[in-house]
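# next comes the sequence, and after it the predicted model I'd like to discuss.
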Amino acid sequence: MGPEYSKIGKTTPSQSAMVVSINNFSDEILTHILSFLPFKDAFRTTVLSKRWRPLFHSLSVLRFDDTCVKNPDNWILFRQFMDLVMFSPYSHNLTLKSFHLNCRSMRWDSKSDCFTLNTWLQEAKRRRVEEIQLFFFLEDFMKLLSGCPVLENLKTEEVLKAELKKLIIGCSMLEDLKYGYDDSIVGVTAGGYSKPLPKLSKADIHLFDVPLRAVSGVQFLTLTGMGKSLPNEEINSYYKGYPVFENLIELQLFWFDHCIHDWVEVVTMLQNCPKLQILSISKCRNSTTTEDSKYPNHVPKCVSSHLTTCKIIDYEPVEADFQFATYMLQNARLLQVMEIHCPFTPKAMVSPKFIDDLIYCPRISPACKLSLE
């Protein structure tokens, strides 16, 4: 953001000819054309004529970026430009589809800035905005929310985390969620929410970010931080307590360093994913694998009737990993692809036997192709 928003040059002859040639278009067509221009170029059209001024302000998607704000003067110009667009009388009664604000400048610091941000958001809300996207550095985000008049009760990082989670699980129109605030859940308590987000189809979250019940209606799920557990069983059951994922067709599971890798837990989760077709498991070389792999007698429905692809990353030639891989090969009737990715430097006390035997393991699916990498 810079002086280009305050100093707009006069039109050239070629530009004037262009104005003459498209002035016969309806306002709807001209507004549609403006929507394809970079935002600051669309703004420049306001100097062409009186007719063009309201066209820009009728845009239903607003994108602001303060990346170029480098000094106090630029910051003043940026805020004036934001006010000019957000509070324009030409757009007062128009619905706003989307409001994007990319906040990378280090100028977001004072309470007055928090209040200004709040007024922009309130105006977007008044215009019945359908989507809001805000991009902040984490420290600036904490400062702004903590100083925002609407959220002035947020005094600690722990409370802020809790409020962010409440905000997420309260967004009934959310369709795609990617959330990874912090590994720590200090200060976050259980309780309150039990329904899935009705519109959500895709989620990429860390374990204990939001309750799994909130994302139980998705088709695509990426879950990071498997193997973690908390001493408080109430919180464990609130965030985990694997619900039934009725619509899930693709599942990716990731483990962290020094976590416990339990294959029985994976099979337990699969029992609650009746339509799963694609399963990807990324172990961690520094995780601990439990050896007690007594799977339930009942094979999960997804394994016997739907699973077509299974991938295991950082497979180790140990008995537990071998048992899980053979379990899938011997029970997945529709399995087409089984990918096994071994680490470059296997741990000590492993046996090549658990790789060689895997090659010759019987497969219930005649179409299954085993890939070892």
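Good, I have the coordinates.

# going forward, measure contacts and count neighbours with C-alpha atoms only.
Will do.

# Val47 and Asp65: what is the separation?
To Asp65, Val47 is 21 Å away according to C-alpha to C-alpha, to the nearest Å.

# er, Arg107 I mean
13 Å.

# element containing the most centrally placed residue in the chain, please.
Nearest to the mean C-alpha position of the chain, by C-alpha atoms, centre = their mean, lies Lys178 at 1.5 Å. Using DSSP states H and E, Lys178 maps to strand 176-179.

# how about Ala325, nearest residue that isn't a chain neighbour?
Leu358 (7.8 Å; C-alpha to C-alpha, 6 or more residues apart in numbering).

# is the one you found within a helix or a strand, and which one?
Using DSSP H and E, Leu358 maps to helix 353-359.

# which element follows that helix toward the C-terminus?
Scanning onward from helix 353-359 (DSSP H and E), the first element met is strand 369-372.

# what's in contact with that next one?
336-342, 359 (C-alpha atoms under 8 Å, 6 or more residues apart in numbering).

# what's the answer for stretch 294-311, then?
264, 267-268, 270-281, 328, 331-341.

# if we use 7 Å, what do you get?
For stretch 294-311, contacts defined as C-alpha atoms under 7 Å, 6 or more residues apart in numbering pick out 264, 270-271, 273-281, 331-340.

# in the one helix or strand Ile281 maps to, what counts as buried?
Take DSSP H and E as the rule and Ile281 turns out to sit in strand 278-282. Neighbour-count burial for strand 278-282 flags 278-282 (criterion: 16 or more other C-alpha atoms under 10 Å).

# now swap in stretch 333-350 and tell me
The neighbour-count check on stretch 333-350 (16+ other C-alpha under 10 Å) flags 333-340, 342, 346 as buried.

# what of stretch 255-270?
Residues of stretch 255-270 classed as buried: 255-256, 259-264, 266-267, 269-270 (neighbour count, 16+ other C-alpha under 10 Å).

# so which of the residues you listed comes closest to Lys195?
Nearest to Lys195 among the buried residues of stretch 255-270 is Met269, at 18.6 Å by C-alpha to C-alpha.

# number of nearby residues for the closest residue to that closest one other than its chain neighbours?
Residue nearest to Met269 in three dimensions, not counting chain neighbours: Tyr242, with 6.4 Å by C-alpha to C-alpha, 6+ apart. Other residues lying near Tyr242 total 19 when counted by other C-alpha atoms under 10 Å.

# putting a second one here so we can go through both:
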Amino acid sequence: MLKKISGSATGGDRNMVDVDVISTLPDELLYHILSFLPTKQALATGVLSKRWANLPRPLQVLHLDEDGSNPTRCRSFISLVDTLMLSHHNQHISITSLHLKYNGSSHLLSRFKLDQWMAAAKQRHIQDLTLSLPSFHLPPCILTSQTLVLLDLTSLFIQPSSSVHLPSLKTLRLQQITFDSPHDPLRLLSLCPVLEDFHAAHFYFRQHDHATYFTPLPNKNLIKANIFSTTHLPLPMSAFLNLEFLDITKGTFNGDAFPTFNNLIHLNIYETSFRGWDLAVHVLQKCPKLQILNMRTGQREEDWIFDWGYEGPNREDWEYPAYVPECVSSHLRIISLSDYGGWEDDLRFAAYILQKARVLQVMTIHCFDMCYCNSYHRRLVEILSSYPKISHACELSVVTKGNKENEASPWWAPDRPFMFIAASLYFLYLVQR
């Protein structure tokens, strides 16, 4: 970075002098700055000046990314990884972090020396490892690393054996992973004794064994999980009973089998197909210490108009439960409801929470984009604000993305033709029903 500064000259004139401010920084700070650059760019800074050429490169933090399809660039990328991982000059340097992502030319995959690269990483005491390598098998040596603390894998095939042991692993992230059997991810979890943070999204299996799944004992250290899938994952929730933070989609578990989480304080839940607010109450009942609930209901904007597409119970049939979950009466501080349509049962559920949550501080409601006209927004705020609140500290906020300063046309207005046609069809449906 060049900074122009003023300096005195003969005759009282003022000169502007260019000063390279970054190059004046101490080596330790420059080294820290370089560690945030992709490794290829960090190495290229050596051509800037003698000052940069003599600066040691951050070979403990390697960020290697190749998304192009140019064969020459891909060969250069593979050669760079070979040099950094396998060169005798680097073998004595420990690797704190390695990020390796390749999505380039597929015909060059045979040139990859992934087994050798990972063996070198393990030997150099790798701590954080991120791999995104479509169509590759994860080298087994990585699953016996004694130093690995974070493992982030995408688009790989994993085959955990009985020799797997990751005694230092605290964070495990698996996305679009292929296993042999539904037993494999459970086996992998059971062999990470100090795991604290687990992320899972979209598993695939070469075999589908319908036998009873092995259920690992709850890991007392595992306090945070993020489990996302539009289909059921073979991850029994009983393996996660000590969680304090959970982010989950409804498609990954059976609501009736939702276990009791005695320690859970923060829950983000996304319902893939909304069937009423009974599930929300059921979940609240199973989380006695819950303080924060973010719930995306999965209601669809088209159902807001074409309610014959809704397959659940009548939207006006939901009634207050006869009981109040412990978390609602004693612990719930923040609740956020997304995909909120303003149906009668939606309003009843909001009223139920406002009337029963004694320590509630914030209720935020995110409405459909369709509901963006100011008149609708104001009316919804009026209705919700009219409900009695047991917590005087509670702040109610109603958010609509498209809410504008100027009054927008209502969704049924003729100047919005699609919505006008939809509303007309809905009216005909009601007349004929």
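Yep, that arrived. As the structure is a computational prediction, the values presented were derived from the model and not from experiment.

# mind checking which of the buried residues of stretch 333-350 of the first structure are in helices?
Counting by DSSP state H, no part of these is found in helices.

# from the buried residues of strand 278-282 of the first structure, which is closest to Leu96 of the first structure?
Ile278 (37.9 Å).

# what does the closest one align to in the second structure?
Matched to the second structure by TM-score structural alignment, Ile278 of the first structure sits across from Ile292.

# and its match, how far from Glu244 of the second structure?
Separation of Ile292 of the second structure from Glu244 of the second structure (C-alpha to C-alpha): 11 Å.

# any common contacting residues for the two?
265-266.

# go through the buried residues of stretch 255-270 of the first structure and flag which are in strands.
Among those, DSSP state E puts 255, 260-261 in strands.

# sorry, back to before: which residues does the match of Ile278 of the first structure contact?
265-267, 332-335 are the contacts of Ile292 of the second structure under C-alpha under 7 Å, 6+ apart.

# in this structure His199 of the second structure contacts Lys224, no?
No: contact criterion C-alpha atoms under 7 Å: His199 of the second structure and Lys224 do not qualify, at 8.5 Å.

# where do the helices of the stretch 51-200 of the first structure begin and end?
In the stretch 51-200 of the first structure, the helices defined using DSSP state H, counting those that start in this stretch lie at 52-57, 72-86, 111-126, 138-147, 157-169.

# what's the third one in contact with?
So the one you mean is helix 111-126 of the first structure. In contact with helix 111-126 of the first structure (C-alpha under 7 Å, 6+ apart) are residues 86, 96, 144, 147-149.

# can you list the buried residues in it?
Under the neighbour-count criterion of 16+ other C-alpha under 10 Å, helix 111-126 of the first structure has 113-121, 123-125 buried.

# what's the farthest-apart pair in the residues you listed?
Asp113 and Lys125, at 18.3 Å, using C-alpha to C-alpha across the buried residues of helix 111-126 of the first structure.

# roughly how far does Ile205 of the first structure sit from Val244 of the first structure?
Ile205 of the first structure is 17 Å from Val244 of the first structure, by C-alpha to C-alpha.

# of these two, which one has the most company?
Legend: neighbour count by other C-alpha under 10 Å for Ile205 of the first structure and Val244, higher for Ile205 (20 against 17).

# the residue nearest to the centre of the first structure is in contact with Asp204, isn't it?
Yes: the pair Lys178 of the first structure / Asp204 is scored as a contact, 4.5 Å apart, by C-alpha under 7 Å.

# strands of the stretch 101-250 of the first structure, start to end?
Using DSSP state E, counting those that start in this stretch, the strands of the stretch 101-250 of the first structure run over 131-136, 176-179, 202-206, 220-226, 250-255.

# could I get the buried residue list for the first one?
Right, the one you point to is strand 131-136 of the first structure. Buried, per 16+ other C-alpha under 10 Å, within strand 131-136 of the first structure: Phe136.

# distance between that strand and the chain's centre?
Relative to its chain's centre, strand 131-136 of the first structure lies at 12 Å (C-alpha atoms, centre = their mean, to the nearest Å).

# what of the fourth one?
Relative to the mean C-alpha coordinate of its chain, strand 220-226 of the first structure is positioned 11 Å out (C-alpha atoms, centre = their mean).

# mean shift between that strand and the second structure?
Following superposition, strand 220-226 of the first structure is found to deviate from the second structure by 2.8 Å on average (mean C-alpha distance after the TM-score superposition for the first structure).

# which residues touch that strand?
The contact list for strand 220-226 of the first structure (C-alpha under 7 Å, 6+ apart) reads 201-207, 248-256.

# do that again at 6 Å, thanks
Residues outside strand 220-226 of the first structure that contact it (C-alpha atoms under 6 Å, 6 or more residues apart in numbering): 202-207, 248, 250-256.

# and the closest residue to Tyr239 of the first structure other than its chain neighbours, how many residues sit next to it?
Leaving out its chain neighbours, the residue that sits closest to Tyr239 of the first structure by C-alpha to C-alpha, 6+ apart is Pro211, at 4.1 Å. Around Pro211 of the first structure there are 26 other residues, counting by other C-alpha under 10 Å.

# same question, Val20 of the first structure
Neighbours of Val20 of the first structure using other C-alpha under 10 Å come to 9.

# please apply the same query to Phe78 of the first structure.
Look at Phe78 of the first structure: counted by other C-alpha under 10 Å, it has 22 neighbours.

# aligned partner of it in the second structure?
Structural alignment (TM-score structural alignment) places Phe78 of the first structure against Phe77 in the second structure.

# and that match, how far is that from Val47 of the second structure?
19 Å.
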